[in-house]
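[1] Make a model of this:
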Amino acid sequence: MAAERNGASIRNIAEVPWREFPNHFGGALSKPLVMPETVGSRHLDYRISLYQPMAHVARHKHLVQEQIYHVLEGEGLMEIAGESKVVRKHDVIFLPPGVEHAISNSGLVDLVFLVITSPVSDEATPA
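    You can find the predicted model right below:
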């Protein structure tokens, strides 16, 4: 259970269930640690992901969201704009809006990484 006060919260990662989000396949699991639905965040989506060998997310891009991937364990392939590169522990990937990308576990052990996304919604704001 999250300890909360004035909108602030403390959660232990073990309290958050694993989920397989849409367009994630083969054991591509995430724990939504900070999201509007979990803690009421307005600007951040922060999750830890664990992809089993051969797990992947479908190629996609975001309209307005920026993302950071921080690899903690394992190795896999990160596809950015049609080019694939091996990513492994301590690699940090920044993805600006509009860049097509995908990540897959091409290694022998679980691929574990953090994903930070802002803003929380990918809808364009009216000008």
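
[2] C-alpha from now on. contacts and neighbour counts both.
    Fine.

[3] What strand or helix carries the residue nearest to the spatial centre of the chain?
    The residue lying closest to the centre of the chain (Cα atoms, centre = their mean) is Val115, at 3.3 Å. For Val115, the host element (DSSP states H and E) is strand 111-118.

[4] ok, and what's touching that strand?
    43-53, 65-76, 105 (Cα atoms under 8 Å, 6 or more residues apart in numbering).

[5] and for comparison, fold this next one:
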Amino acid sequence: MHLRPEAHATMVFDWGSIKWLVSPRHIDGAKSTLGEVVINPGRGHERHSHPAADEVLYVIDGEGVQMVNDEEAFPVKAGDAIHIPAGVPHSTTNTGWRTLRLVVTYTPGGEEAALEQAPGYTLLPPGTVPAWVPEASA
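    Next up, the predicted model:
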């Protein structure tokens, strides 16, 4: 099955966006989830966990800090991979001037449905480009 990003909806949040390419929600028989996460400069997502799935992050581009299991956050950059066991709290923050791009997987798949309850969640239809609005400077 050939999956093109432009054919899928985009989840948008105040910190960035996610495009799920593989998910049990839209591919019959899929057992895992795979998507691309974009975290805007200076932004990050809140501490959370996925009770029923392991998560793997692979940094495609950019730099940031990653917290896992409420331990001290560590720097991440392109080429790094992070494994987060099921139920372990974590958060990711972009510390750079450009977007932080990650490939994310959930095993088993389906945990992405919980993101629909996150604050500021919006779903853009396929083909719609999300707009980033930077925070006003003080």
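
[6] Strands - which of the contacts of strand 111-118 of structure 1 land there?
    Using DSSP state E, the subset of the contacts of strand 111-118 of structure 1 located in strands is 45-51, 66-73, 75-76.

[7] re the thing from before, narrow the contacts of strand 111-118 of structure 1 to just the buried residues.
    With burial judged by 16 or more other Cα atoms under 10 Å, the buried subset of the contacts of strand 111-118 of structure 1 is 44-53, 65-76, 105.

[8] The aligned partner of Ser84 of structure 1 in structure 2: what's its closest spatial neighbour, skipping adjacent residues?
    When structure 2 is aligned by TM-score structural alignment, Ser84 of structure 1 is paired with Ala73. Nearest non-adjacent residue to Ala73 of structure 2, counting by Cα to Cα, 6 or more residues apart in numbering: Met67, 4.1 Å away.

[9] how about that neighbour, secondary structure?
    At Met67 of structure 2 the chain is in strand, as set by DSSP: H, G, I helix; E, B strand; the rest coil.

[10] Make sure it is actually in contact with Asn94.
    No: using Cα atoms under 8 Å as the test, Met67 of structure 2 is too far from Asn94 to be in contact (11.9 Å).

[11] Ser106 of structure 1: what's it in contact with?
    Here Ser106 of structure 1 is in contact with Pro53, Met54, Glu75, Gly76, Leu77 (criterion: Cα under 8 Å, 6+ apart).

[12] what do you get for Gly109 of structure 2?
    Ser23, Pro24, Ala30, Lys31, Ser32, Thr33, Ala53.

[13] what about the equivalent of Ala53 of structure 2 over in structure 1, distance to Asp122 of structure 1?
    When structure 1 is aligned by TM-score structural alignment, Ala53 of structure 2 is paired with Gln65. Gln65 of structure 1 sits 6 Å away from Asp122 of structure 1, taking Cα to Cα, to the nearest Å as the criterion.

[14] ditto for Val16 of structure 1
    24 Å.

[15] Looking at structure 2, name the residue matched to Glu100 of structure 1.
    Match for Glu100 of structure 1 (TM-score structural alignment): Pro89.

[16] so how many other residues sit close to that match?
    By the criterion of other Cα atoms under 10 Å, Pro89 of structure 2 has 18 neighbours.

[17] Just give the nearest non-adjacent residue to it, would you?
    Pro89 of structure 2 sits nearest to Ser49 (Cα to Cα, 6+ apart), 4.5 Å away.

[18] Contacts only, for the one you found.
    Ala86, Gly87, Val88, Pro89, His90.

[19] thinking again about what came up before, which of the contacts of Ser106 of structure 1 still touch in structure 2?
    Checked against structure 2 using both residues aligned by TM-score structural alignment, their matches' Cα atoms under 8 Å, the contacts of Ser106 of structure 1 keep these contacts: Pro53, Met54, Glu75, Gly76, Leu77.

[20] Surely the last one touches Glu83?
    No: contact criterion Cα under 8 Å: Leu77 of structure 1 and Glu83 do not qualify, at 9.7 Å.
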